[in-house]
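>>> A structural model of the following input is requested.
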Amino acid sequence: MPAPERLPAPGVTATGEQEELLARGELTVVGRIREASNAVLLCTVAYGGVTADCVYKPVKGERPLWDFPDGSLAQREVAAYLVSEATGWGLVPATVLRDGPYGEGMVQRWIDAAEEDGATPAGGLLALVEGEEAGEGWKPVALAEVGEGRTALLVHADDERLRRLSVLDAVINNGDRKGGHLLPAADGRLYGIDHGVTFHTEDKLRTLLWGWAGEPLTDEARAVLATLAAELADGAPLATRLAELITAVELAAVRGRVEQLLRTGTHPEPSGQWPSIPWPPV
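Got it, this is the predicted structure:
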């Protein structure tokens, strides 16, 4: 019997084919990612002679959160993927909701992150610099304590991939955009992962990507948001699929955030009601 074909890197195989593999394939648990706060299992998935690595997060392994309904994080991860696909930016790996060895859960395509440059986390997208100036090619985020009474300026790259991700986070109200959730792939694409803490009706945006706060949105972002607004209308396919994953009031809040971004034409700023940066930040 011939060996199963290994699925090429994301972007090479059509998104629909990746979804089919994840949804219909046989899941085999390989191990557990112990650094995660919830149960995160590394698996292989095989279907039609093709295999790939993936992440499986069973609902049973979710830790209850005081501000989110129990057992809803997996659905939110899938909803974030659907919104990402609707933007056309492809910022979230293929993600499905399905049954697995430990019950229903989220299954997401595994992304091999590119080698870090040894000096900065997240593949050179984040850095700590001395002084109060970010420097050319960087955007300031906040001052951070680095020990012995010293501070450094936390900065992120002035990168269009990050800028797109900051817009997506604003739409889905991402409450946990850490540096470790940024995965630059070897093919130059950037992926964001861990979107369980999203779609809350209250403003809970917590992110390391505040560098564009208050700045005008790009023409591209405004065009994408206008298209997204149409796809979120009642009866539109995206709205119908999201209604199966998040509540009606949460879906209404998504529409409201898109409308607000279009109305203001600027990147959002911290609300002041919640800590604006997640902890730990990386």
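
>>> use CA for all of it now, contacts and neighbours both
Fine.

>>> can you map out the helices along the stretch 1-150 of the chain?
For the stretch 1-150 of the chain, the helices defined by DSSP state H, counting those that start in this stretch occupy 15-24, 73-87.

>>> kindly reformat those as a markdown table containing distance to A122.
Converted to a markdown table, these look like this (distance: least, Cα to Cα, whole Å):
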| stretch | distance to A122 |
| --- | --- |
| helix 15-24 | 24 |
| helix 73-87 | 20 |
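
>>> need the longest helix for this protein.
helix 248-264 (DSSP state H).

>>> any idea how far A144 lies from W138?
A144 sits 16 Å away from W138, taking Cα to Cα, to the nearest Å as the criterion.

>>> more crowded one of these two?
W138 (18 against 13; other Cα atoms under 10 Å).

>>> surely that one meets A157?
Yes. The criterion here is Cα atoms under 8 Å, and W138 meets it with A157 at 4.5 Å.

>>> could you name every residue contacting both of those two?
Residues touching both W138 and A157 (Cα atoms under 8 Å, 6 or more residues apart in numbering): none.

>>> sorry, back to before: pick the most deeply packed of the helices of the stretch 1-150 of the chain.
Most buried of these by mean neighbour count (mean count of other Cα atoms under 10 Å) is helix 73-87; its value is a mean of 24.

>>> what's in contact with that one?
With contact meaning Cα under 8 Å, 6+ apart, helix 73-87 is reached by 57-59, 62, 90-97, 105-106, 168, 172, 194-199, 224-225, 227-228, 231, 238, 242, 245-246.

>>> one more sequence to fold, the one below, so I can look at both together:
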Amino acid sequence: MSAPERIPARRVSDQDLVLLARGELRVQGQIRDASNAVLLCTVTHEGREARCVYKPVRGERPLWDFPDGTLAQREVAAYEVCEALGWGLVPPTVLRDGPYGEGMCQLWIDGPADDAEDAEDAEDAEALGVGRLLALVDAQEPAEGWKAIGFAEVEEGRTALLVHADDPRLRRLAVLDAVINNGDRKGGHLLVDAGDHLYGIDHGVTFNVEDKLRTLLWGWAGEPLTEEATGALEGLRERLRDGEPLAVRLGELITGAELEAVRERVAALLKSGRHREPSGEWPAIPWPPI
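Below is the predicted model of the structure:
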């Protein structure tokens, strides 16, 4: 029997979803720095194999402000919304049964440290990935090509400016986060693969009816949305109408009130034509930020 085919990091297709949903899951280990149970697995189906992350619902820690549904369902809903926007920013994600019951299963994304043969050390790998998107600088204003997030205390009595790149991929992600009401967009939730494709992960704390947006991507706050973003949001608004396949699918994953809140957030973004700004009623930046 020949060895299973490995999936390239950037390839996203219906076959990936079939593999994740129907393949045999084998647990390889646990990612221990996560707040909930996160298991690294391999999934195999009809001669294809990939690594994936499996988050069983039974391993979730209850959250007082997310009493309805599960975090796993919200992760799948975030993927569905991102796909409707057409941006491919969330790795393929499904809800399925597994060795420890129902949970979220998401394609593993290899970073530069995994895939880049010319990355001789961790600094080389960092330079290829997220290290080009976030930085702490000893300055009062961001340099050209960067956006300011805010000042952070790096040691007693000394602060540095936290900045993110003025990158169109991050800008799309900022719009997605505003739509899904992401309460936890940390730097560690950004992945860049060896092909330089950006992904956002960890979307369990999303879709709350109340404003919970906490993110590092405030650099465009108040600025006009791009023409691309406006077009994507208009398409999403149509797909969220009652009876449309996306609306039906989201109705299976989140509550009716949460689905209506998604519609309202999309409508508000289109009406204002601008990126979200912090509300002032909720901490704007997650902690820890990275």
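
>>> that older thread, what's the PyMOL syntax to select whichever of the contacts of helix 73-87 of structure 1 are buried?
Buried members of those, defined by 16 or more other Cα atoms under 10 Å, are picked up in PyMOL with:
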select buried, resi 57+58+59+62+90+91+92+93+94+95+96+97+105+106+168+172+194+195+196+197+198+199+224+225+228+231+238+242+245+246
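
>>> which of the contacts of helix 73-87 of structure 1 fall within strands?
Counting by DSSP state E, the contacts of helix 73-87 of structure 1 place K57, P58, T95, V96, L97, G105, M106 in strands.

>>> what's the counterpart of E104 of structure 1 in structure 2?
Mapped onto structure 2 by TM-score structural alignment, E104 of structure 1 lines up with E102.

>>> in this structure its match contacts P56, no?
Yes. Assessed by Cα under 8 Å, E102 of structure 2 is found in contact with P56 at 5.7 Å.

>>> ok, average deviation of the longest helix of structure 1 from structure 2?
By mean Cα distance after the TM-score superposition for structure 1, the fitted helix 248-264 of structure 1 averages 0.1 Å away from its aligned residues in structure 2.

>>> identify the residues contacting the residue nearest the centre of structure 2.
For structure 2, the residue nearest the mean C-alpha position is G200 (2.9 Å; Cα atoms, centre = their mean). Residues in contact with G200 of structure 2 (Cα under 8 Å, 6+ apart) are L89, V90, P91, L173, H189, L190, L191.

>>> and those, which two are the farthest apart?
Pairwise distances across those peak at 13.0 Å for P91 and L173 (criterion: Cα to Cα).

>>> relative to H197 of structure 2, how far out is V154 of structure 2?
Separation of V154 of structure 2 from H197 of structure 2 (Cα to Cα) stands at 30 Å.

>>> so between the two, which is more surrounded?
H197 (16 against 11).

>>> give me the aligned partner of the more buried one over in structure 1.
Counting by TM-score structural alignment, the partner of H197 of structure 2 is R189.

>>> tell me how far that match lies from G61 of structure 1.
30 Å.

>>> now swap in G179 of structure 1 and tell me
Taken as Cα to Cα, the span from G179 of structure 1 to G61 of structure 1 is 23 Å.

>>> go on, A230 of structure 1?
36 Å.

>>> give me the more crowded residue out of these two.
With neighbours defined as other Cα under 10 Å, A230 of structure 1 and G61 compare such that G61 has more, 16 against 13.

>>> now do the contacts for whichever residue in structure 2 pairs up with that one.
Structural alignment (TM-score structural alignment) places G61 of structure 1 against G59 in structure 2. Residues in contact with G59 of structure 2 (Cα under 8 Å, 6+ apart) are N36, A37, V38.

>>> let's see that with 10 Å instead.
The neighbours of G59 of structure 2, taking Cα atoms under 10 Å, 6 or more residues apart in numbering as the test, are S35, N36, A37, V38, L39, Y100, G101, G103.

>>> and the residue mapped onto the third one from structure 1, how many neighbours does it have?
Read it as A37 of structure 2. Matched to structure 1 by TM-score structural alignment, A37 of structure 2 sits across from A39. Counted with other Cα under 10 Å, the neighbours of A39 of structure 1 add up to 17.

>>> residues in contact with A39 of structure 1?
Counting by Cα under 10 Å, 6+ apart, the residues that A39 of structure 1 touches are R32, I33, Y56, K57, P58, V59, K60, G61, E62, R63.

>>> and with 7 Å instead?
With contacts defined as Cα atoms under 7 Å, 6 or more residues apart in numbering, the neighbours of A39 of structure 1 are K57, P58, G61, E62.

>>> now swap in R96 of structure 2 and tell me
A21, E102, G103, M104, C105.

>>> ok, P64 of structure 1 to D234 of structure 1 distance?
31 Å.

>>> and L228 of structure 1, by the same measure?
12 Å.

>>> and if you look at W274 of structure 1?
When distance is defined by Cα to Cα, W274 of structure 1 is 31 Å away from D234 of structure 1.

>>> other residues contacting stretch 16-25 of structure 1?
So stretch 16-25 of structure 1 is contacted by V45, A46, Y47, A94, T95, V96, R98, V107 (Cα under 7 Å, 6+ apart).
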